[in-house]
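Enquirer: build me a model from this:
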Amino acid sequence: MTKSRQKSCTRAHKLTVCISPWTQTMLLIAAVTIILAFAFTFTNGFQDAATVAATFIASRSATPRQGILMIAGMNFLGAILGGSAVAFTLSGLLTITSGPLALQVLLAALLSATVWNLGAWYFSLPSSSTHALIGGLVGAGVTAAGLGSVYWGAAELLTPPHEITGMVKVMLFLILSIVLGLAGGYAMRRCTHVIFRNANRSINRSIIRVNWVAAAGMAFFNGSNDAQKQLGIIALVLFAAGEFSVLTVPVWARFICAILLSLGTLGGGWRIMKTIGNRIFTIGPVHSMDSQISSGMTLGLSTLSGAPVSSTHIITMSVIGVGAAENPRNVRWDVGKDVLLSIILTFPATMLLSAGFFTLVQQI
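Expert: Model (predicted):
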């Protein structure tokens, strides 16, 4: 037996355990990938989770401290109680699900998504963590094993909507959720304009109370959808490393993701919050309510359907929709253009990043 193939053995309580160098390497890659998934969850708090508080605070429905604390708390509950449908959808996007190649793909995907998240946060651009992660998975997967490494789900296009799976389902809901965010915000503002047409200013007190309920519901579904993306990756890592015989989401991972998502919301979302809350148009309590109700409904529908979507883009587009219904001339359309540019760039950019990271990981 050559030195490179010798097994490392440890003795504990008269039991000798031998682990080959290759197994040690796989476990090390798995551990690094899980740690990176947790780090990505924290950066997710900068992006998607922080956006939830933007209109709530900008409309003066809550102080910054009150708003952030409430949103962080509901994100935590959503991550704990929100189920696993989204996690299993994400974990089913790759056909490479076991062995060292799968671990390398997952590590490269997370590296690219995390780098993209931090860059978008630095430049105050409301980018999508979801788009970044999915782009990373596709880029690394295709680099590793060609187009067949991704489960596209094209065969299910002619089946009933609830049976659609794979990348087709993900892309369908990503596009549909953005359209619903824009259209829902516009429709909500038109409706509330008619309902509150003859109301006096004292109605704002009641609207602010509704805002608290709407923001709590939206934060709950945001926490559920966001945390499950990382949980799906962690489930894949543990399966690929041979730790579990079936795909499953461990309870300890769910609690850690919930904590980190909340901490990310508390610590780093102010740059993105300023973009959404102040730069698109001047937001009042009724505008915040309209945006939160329409966004919350879209997020809830997507989460219950098991579809990973971008909270940032749903909320941003709903704010633009509300502003357009209020007065199109008061909307900073250049911010909307920046968001659309981010949507267009994120997928190809993270695919290229993850392809590069995969090549680098293989060399190591």
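
Enquirer: all contacts plus neighbour counts: C-alpha atoms, from now on.
Expert: OK.

Enquirer: how far away from the center of its chain is stretch 167-179?
Expert: What separates the centre of stretch 167-179 from the centre of its chain is 13 Å, taken as C-alpha atoms, centre = their mean, to the nearest Å.

Enquirer: and that stretch, what's buried?
Expert: When neighbours are counted by 16 or more other C-alpha atoms under 10 Å, the buried residues of stretch 167-179 are found to be 167-171, 173-174, 177-179.

Enquirer: among these, which are in helices?
Expert: Using DSSP state H to define helices, the subset of these located there is 167-171, 173-174, 177-179.

Enquirer: how many residues are close by the closest residue to F281 other than its chain neighbours?
Expert: Spatial nearest neighbour of F281, excluding adjacent residues (C-alpha to C-alpha, 6 or more residues apart in numbering): V331 at 5.1 Å. By other C-alpha atoms under 10 Å, 21 other residues sit near V331.

Enquirer: let's see this one next to it:
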Amino acid sequence: METVLVLTILVVIFALAFDFINGFHDTANAIATSVSTRALKPRPAILMAAIMNFVGALTFTGVAKTISKDIVDPFLLENGSLVILAALISAILWNLITWYFGIPSSSSHALIGSIAGAAISAAGFGVLNYSGFIKILQALLISPFIALIGGFLMMTLFKILLKNRNLFKANRRIRYLQIGTAALQSFTHGTNDAQKAMGIITMALIAGNLQTTDDIQLWVRIAAATAMGLGTSIGGYKIIKTVGGKIMKIRPVNGAAADLSSAIIIFSATLLHLPVSTTHVISSAIMGVGTAQRVKGVKWGVAQKIVITWIITLPISAIVAALVYRILILFL
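Expert: The predicted structure follows:
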């Protein structure tokens, strides 16, 4: 019992660490366009994002419940706390590596792949809740394509609305709109991404027989929201540089179109209780906006590297988590 309690405490610590890292790793995507167009300076942008992420994280719990029960059933998982700990270590490692190199990879893919990999290592492929797992994978795979189309359509709409306007004056005014879209983007990020850590902690509480339902306790919500808010306040300038400038040259109208379309998609996923990769959605929306503006204006070489990272994240994190579980079980 003492070992289970210690493991549960470690899971809570590592889950909050994951949320903290997610804050400066993924939240940079939410403010990247507004910073790159100088609608906001980095410091106030990060402060605003931290506050809006905190508020968003406290508002919803549906995604957290999906994470806690739809990948594997925590009530049936043997060595559940150890499995979850291995998954968190794997996801954190991947996040730190990709952050170091300035690659906007998916924390969601890393976490979900890691949970699946560690669980399979512990109990075989039969442990997966295939209906729930496939539903999550579908959301992760389809959402970037929806974002690409959404960004394209939103930018097309903006072009129609601004057709007879002075572009210089319009861009100057749209910078003010970007402050609002960046705030909305940060809020929706909190409603989806912060809940992943809440779901993980709830899984650990169930696995450690410290909770008998999949309800998300208030202290879990506050702790996860605080960790993400603090992580956001640290900032993620490397990711901002990649998302805000290396995919395409972003003007205020482009940034507003990308922010608005991606925020709508992320929030829709939250309402459907589906975890999506905010990184994928935002980057894809920017590509869609760039395509509507000028296909050659998108730096497809950079986009290709980002897409490759998206593809390899889930299987690599699953393998790493499986290995981490095997190492941990030697000592426990």
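
Enquirer: about what we covered before: export the ones in helices among the buried residues of stretch 167-179 of the first structure to JSON lines and tack on distance to L81 of the first structure?
Expert: Output for those, formatted as JSON lines (distance: C-alpha to C-alpha, whole Å):
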{"residue": "M167", "distance to L81 of the first structure": "25"}
{"residue": "V168", "distance to L81 of the first structure": "27"}
{"residue": "K169", "distance to L81 of the first structure": "23"}
{"residue": "V170", "distance to L81 of the first structure": "22"}
{"residue": "M171", "distance to L81 of the first structure": "25"}
{"residue": "F173", "distance to L81 of the first structure": "22"}
{"residue": "L174", "distance to L81 of the first structure": "23"}
{"residue": "S177", "distance to L81 of the first structure": "22"}
{"residue": "I178", "distance to L81 of the first structure": "25"}
{"residue": "V179", "distance to L81 of the first structure": "27"}
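
Enquirer: sec struct for the counterpart of R175 of the second structure in the first structure, please.
Expert: Following TM-score structural alignment, the counterpart assigned to R175 of the second structure within the first structure is I208. For I208 of the first structure, the secondary structure call by DSSP: H, G, I helix; E, B strand; the rest coil comes out as helix.

Enquirer: so where is the longest helix seen in the second structure in the first structure?
Expert: The residue-count maximum for a helix in the second structure (DSSP H) belongs to helix 2-36. Residues 24-58 of the first structure are matched to helix 2-36 of the second structure when aligned by TM-score structural alignment.

Enquirer: buried residues in that stretch?
Expert: Going through stretch 24-58 of the first structure with 16+ other C-alpha under 10 Å, the ones that come out buried are 26-27, 29-31, 33-34, 36-58.

Enquirer: what's the helix or strand for the alignment partner in the first structure of A194 of the second structure?
Expert: Residue-level alignment of A194 of the second structure against the first structure, with TM-score structural alignment as criterion, gives A227. With the criterion set as DSSP states H and E, the secondary-structure element containing A227 of the first structure is helix 203-240.

Enquirer: how much space between P348 of the first structure and L147 of the first structure?
Expert: Shown here: P348 of the first structure relative to L147 of the first structure, a distance of 15 Å by C-alpha to C-alpha, to the nearest Å.

Enquirer: picking that back up, packing partners of the next helix or strand after the longest helix of the second structure?
Expert: Using DSSP H and E, the helix or strand that directly follows helix 2-36 of the second structure along the chain is helix 42-59. Contact here means 3 or more C-alpha pairs under 8 Å, 6 or more residues apart in numbering; DSSP states H and E; on that basis helix 42-59 of the second structure packs against helix 2-36, helix 167-192, helix 194-207, helix 218-234.

Enquirer: ok now helix 42-59 of the second structure, how far from the chain's centre?
Expert: Centre to centre, stretch against its chain (C-alpha atoms, centre = their mean), the figure for helix 42-59 of the second structure is 14 Å.

Enquirer: list the contacts of it.
Expert: Contacts to helix 42-59 of the second structure, defined as C-alpha atoms under 8 Å, 6 or more residues apart in numbering, come from residues 27-28, 30-31, 34-35, 182-184, 186-195, 221-222, 224-226, 228-235.

Enquirer: got the angle for it vs helix 2-36?
Expert: For the pair helix 42-59 of the second structure and helix 2-36, the angle between their directions (axes from the mean of the first three to the mean of the last three C-alpha atoms, to 10 degrees) equals 130 degrees.

Enquirer: following helix 42-59 of the second structure, which helix or strand comes up?
Expert: Downstream of helix 42-59 of the second structure, the next assigned helix or strand under DSSP H and E is helix 62-69.

Enquirer: circling back: between P348 and L147 of the first structure, point out the one with more neighbours.
Expert: Here P348 of the first structure and L147 are set side by side on neighbour count (other C-alpha under 10 Å), and the busier one is P348, at 17 against 14.

Enquirer: which residue in the second structure lines up with the more buried one?
Expert: Using TM-score structural alignment, the equivalent of P348 of the first structure in the second structure is P315.

Enquirer: for that match, which non-adjacent residue is closest in space?
Expert: The shortest distance from P315 of the second structure to any residue other than its chain neighbours is 6.4 Å, reached at G113 (C-alpha to C-alpha, 6+ apart).
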